[in-house]
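Asker: this one's sequence-less:
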């Protein structure tokens, strides 16, 4: 028989949207997710809660992730934070009231360790300063394994040989506390570093490290991103680093920015003078939402948006599966004629 906490968590997941509407009231539903700024119910789009189980069975209803901090948890965490509980028994009682369950004695459990505050921009800048160029590192080998070879020395990418990894409840108890990592600088419109993105890597395979969350961002991300090239009237934006780096294999002269998540792609700040932005969306529900949100914002600002559609799940999938020639042909068909002449 399951313990009371597990059973209550299961019942909450069956009513995930109702929980979100009650305890994350400043958010809103977008597709299969509830989007809000953070677990403290700040308005925004950084934290997303899955409202239904994913088709492949890997994503459970009620699980949430904050793209800005890398924090994650379940609906009991949300209730505890919303109500300011210091004792897990209080959270279980509140959940019972929400679910209209009768009060009942519950076995106390040790509260989960409190998460530390999200990484600050200062911490992000220290990590960036402690990192080194990527040449001849496993970070460069990792990208080569994704068919990403052409990298300019000015790219906002570095390597850290021993980057701290905070183990989560989804990691094995013996998960190592540090791994090599590719570090990407997140900057604002003025070029100041506001955060970093880390991709932890396995030192022997040059693939992602065998941890539950091999990619995490820290610092202030909302409106910012990883920028490739100087701002210009025509730019491209996408979700992930590998999406943007794949496009840059074919369009190295076009300035681009990686938002690092669908939510942050939709919230990107537009540089002055921008008149057309290509949106390299991922082929999923979150990608469709991001495209709709950023298109609405851009149109209101007088900026033309042009979607770039991958043939596979994303553009790195296109590059690896279809090859650069076919990806280039697809991009030529999707770019405006004037931009084809400049960038091809």
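Answerer: Received the coordinates, thanks. Since the structure is predicted, the reported quantities are computational estimates derived from the model, not experimental observations.
Asker: okay, CA-based contacts and neighbour counts for the rest of this
Answerer: Will do.
Asker: How about the secondary structure of residue 311?
Answerer: Of the three states, residue 311 takes coil under DSSP: H, G, I helix; E, B strand; the rest coil.
Asker: Looks like residue 254 contacts residue 231 (just checking).
Answerer: No - taking contacts as Cα atoms under 8 Å, residue 254 lies outside contact range of residue 231: 9.3 Å.
Asker: What is the subsequent helix or strand relative to the helix or strand harbouring residue 19?
Answerer: Assigned by DSSP states H and E, residue 19 belongs to helix 16-23. Where DSSP H and E defines the elements, the next helix or strand beyond helix 16-23 is strand 28-30.
Asker: ok so, going back, output the contacting helices and strands for the helix holding residue 19.
Answerer: With contacts defined as 3 or more Cα pairs under 8 Å, 6 or more residues apart in numbering; DSSP states H and E, helix 16-23 has these neighbours: helix 75-83.
Asker: by how many degrees do the helix it packs on and helix 16-23 diverge?
Answerer: Regarding helix 75-83 and helix 16-23, their directions subtend 10 degrees when assessed with axes from the mean of the first three to the mean of the last three Cα atoms, to 10 degrees.
Asker: From the chain's centroid, how far away is helix 75-83?
Answerer: Averaged C-alpha coordinates place helix 75-83 at 22 Å from its chain's average position (Cα atoms, centre = their mean, to the nearest Å).
Asker: Same check on stretch 302-313?
Answerer: Centroid separation for stretch 302-313 versus its chain: 19 Å, with Cα atoms, centre = their mean.
Asker: Give me the buried positions along it.
Answerer: For stretch 302-313, a neighbour-count test (16 or more other Cα atoms under 10 Å) marks 303, 305, 306, 307, 308, 309, 310, 311 as buried.
Asker: also this one, for the comparison:
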């Protein structure tokens, strides 16, 4: 795979300007460089792609760097990020397809049809434009919340410059953001949740509303792990990731608010539901509503209660060992053996 990737990257670099015109169509040539906002084809001037140079080594054609984010790579990375691919097979297939096209005229990718702001399609596009969280500010932010290992993190991504507008009359700002995919029971993305972050990732961005959701949320959730016969559901992403640290094999769903938790649709395979309670009036109301819905469907419902306001506060205040001990006495006995022993073995 490494040899195939190197050869594809070299072939793309020989026609670097055509690659940039096709995949980074919001940029333009300036001297020996193609200039654009970022590798996801955002308008701007912080990313520079070298259009000429040797086949490899320092100064090679096709190499790029984003001065704002510090990201860098080659033209295969441009194809991966601009197209929203995850698997190398898809990236390589797209590169081969591009290399087979005639080069008589400079190619520009067709402009996408605009979609309504805040729609499900806008959410899908935002998630596709974002990148995996590995070694990004999202990992930094979660680490500051006490969440070190993030199991099944495919629902989370990082965007280095996500648009934020305080209100309709204010200018648009950009902040780094944690992007979470909201999905239905068939794993289709119906919405997205944004948590804007401080530039160093130590906490949320200093804005009035650092969390906002878009698209279709009702009945759906941010999911960690595949739905099975047991599920834990709660409100916040950090709350459920904290539980996930303690119970990494248990599937979990973050509904994003008390109202949405009360309306969460439950998978048909579910036999037992754990409802992670936030210790406030809205949380109690959501727990009661979801518990009633589960029991009406023949699903056993058990409530998990934190010692403080929520389970992320518990994790941060008391540590992972104390959180596991508190959960152990709240789980059904068969789930202690199934999920708690797995967690202990995974961290031994």
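Answerer: Yep, that arrived. These numbers were taken from a predicted model, which means no experiment stands behind them.
Asker: can you give me the strands in the stretch 51-200 of structure 2?
Answerer: Using DSSP state E, counting those that start in this stretch, the strands of the stretch 51-200 of structure 2 run over 64-66, 72-73, 156-164, 173-183, 189-196.
Asker: Show where the second one falls in structure 1, residue numbers please.
Answerer: In the comparison with structure 1, strand 72-73 of structure 2 aligns to no range at all (TM-score structural alignment).
Asker: just the longest one next, same as before
Answerer: Taken onto structure 1 by TM-score structural alignment, strand 173-183 of structure 2 occupies residues 177-187 there.
Asker: quick check: the helix holding residue 19 of structure 1 aligns to which part of structure 2?
Answerer: The aligned range for helix 16-23 of structure 1 is empty, by TM-score structural alignment.
Asker: Just the buried positions in that helix, please.
Answerer: Applying a neighbour-count criterion of 16+ other Cα under 10 Å, one finds 16, 17, 19, 20, 23 buried in helix 16-23 of structure 1.
Asker: cool, and stretch 72-84 of structure 1?
Answerer: By neighbour count on 16+ other Cα under 10 Å, the buried set for stretch 72-84 of structure 1 is 72, 73, 74, 75, 76, 77, 78, 79, 80, 81, 82.
Asker: Can you verify my assumption that the last one contacts residue 20?
Answerer: Just to be clear, that refers to residue 82 of structure 1. No - using Cα under 8 Å, residue 82 of structure 1 makes no contact with residue 20, being 10.6 Å away.
Asker: just to revisit the earlier point, most packed of the strands of the stretch 51-200 of structure 2?
Answerer: Stretch with highest mean neighbour count among the strands of the stretch 51-200 of structure 2: strand 189-196 (a mean of 26; mean count of other Cα atoms under 10 Å).
Asker: That one packs against which elements?
Answerer: Applying 3+ Cα pairs under 8 Å, 6+ apart, we find strand 189-196 of structure 2 packed against helix 120-129, strand 173-183, strand 211-215.
Asker: between these, which gets nearest to residue 28 of structure 2?
Answerer: Residue 28 of structure 2 sits nearest to helix 120-129 of all these, at 19.8 Å, using Cα to Cα.
Asker: Could you count how many residues lie near the aligned partner of residue 338 of structure 2 in structure 1?
Answerer: Using TM-score structural alignment as the criterion, residue 338 of structure 2 maps onto residue 342 of structure 1. Residue 342 of structure 1 has 10 neighbours, counted by other Cα atoms under 10 Å.
Asker: And what about residue 342 of structure 1, helix, strand or coil?
Answerer: helix.
Asker: Roughly how far does it sit from residue 251 of structure 1?
Answerer: For residue 342 of structure 1, the distance to residue 251 of structure 1 equals 10 Å [Cα to Cα, to the nearest Å].
Asker: now do residue 158 of structure 1
Answerer: Shown here: residue 158 of structure 1 relative to residue 251 of structure 1, a distance of 21 Å by Cα to Cα.
Asker: Check residue 292 of structure 1 too.
Answerer: Look at residue 292 of structure 1 and residue 251 of structure 1: by Cα to Cα, they are 24 Å apart.
Asker: what does stretch 221-234 of structure 2 correspond to over in structure 1?
Answerer: Residues 225-238 of structure 1 are matched to stretch 221-234 of structure 2 when aligned by TM-score structural alignment.
Asker: Now that stretch: buried residues?
Answerer: 225, 226, 227, 228, 229, 231, 232, 234, 235, 236, 237, 238.
Asker: Next: stretch 325-333 of structure 1.
Answerer: 327, 328, 330, 331, 332.
Asker: Redo the strands of the stretch 51-200 of structure 2 as a markdown table? Include distance to residue 140 of structure 2.
Answerer: A markdown table is the format used below for those (distance: least, Cα to Cα, whole Å):
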| stretch | distance to residue 140 of structure 2 |
| --- | --- |
| strand 64-66 | 20 |
| strand 72-73 | 20 |
| strand 156-164 | 11 |
| strand 173-183 | 11 |
| strand 189-196 | 13 |
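Asker: who wins for proximity to residue 334 of structure 2 among these?
Answerer: It's strand 173-183; of the strands of the stretch 51-200 of structure 2, that one is closest to residue 334 of structure 2 (Cα to Cα) at 28.8 Å.
Asker: chain center to stretch 5-16 of structure 2: distance?
Answerer: Taking Cα atoms, centre = their mean, one finds stretch 5-16 of structure 2 lying 29 Å from the centre of the chain it belongs to.
Asker: In structure 1, what stretch matches it?
Answerer: Using TM-score structural alignment, stretch 5-16 of structure 2 lines up with nothing in structure 1.
Asker: for stretch 276-293 of structure 2, same thing?
Answerer: Taken onto structure 1 by TM-score structural alignment, stretch 276-293 of structure 2 occupies residues 280-297 there.
Asker: residues in contact with the matching stretch?
Answerer: For stretch 280-297 of structure 1, contacts defined as Cα atoms under 8 Å, 6 or more residues apart in numbering pick out 30-32, 236-239, 243-244, 262-263, 265-268, 279, 304-305, 307-310, 312-315.
Asker: Residue 274 of structure 1 versus residue 310 of structure 1, what's the distance?
Answerer: With Cα to Cα as the criterion, residue 310 of structure 1 and residue 274 of structure 1 are 24 Å apart.
Asker: Just the buried residues of stretch 325-333 of structure 1: which are in helices?
Answerer: Of the buried residues of stretch 325-333 of structure 1, the ones assigned to helices by DSSP state H are 327, 328, 330, 331, 332.
Asker: Tabulate those residues (CSV), appending distance to residue 338 of structure 1.
Answerer: CSV is the format used below for those (distance: Cα to Cα, whole Å):
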residue, distance to residue 338 of structure 1
327, 19
328, 16
330, 16
331, 13
332, 11
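Asker: All set now, cheers.
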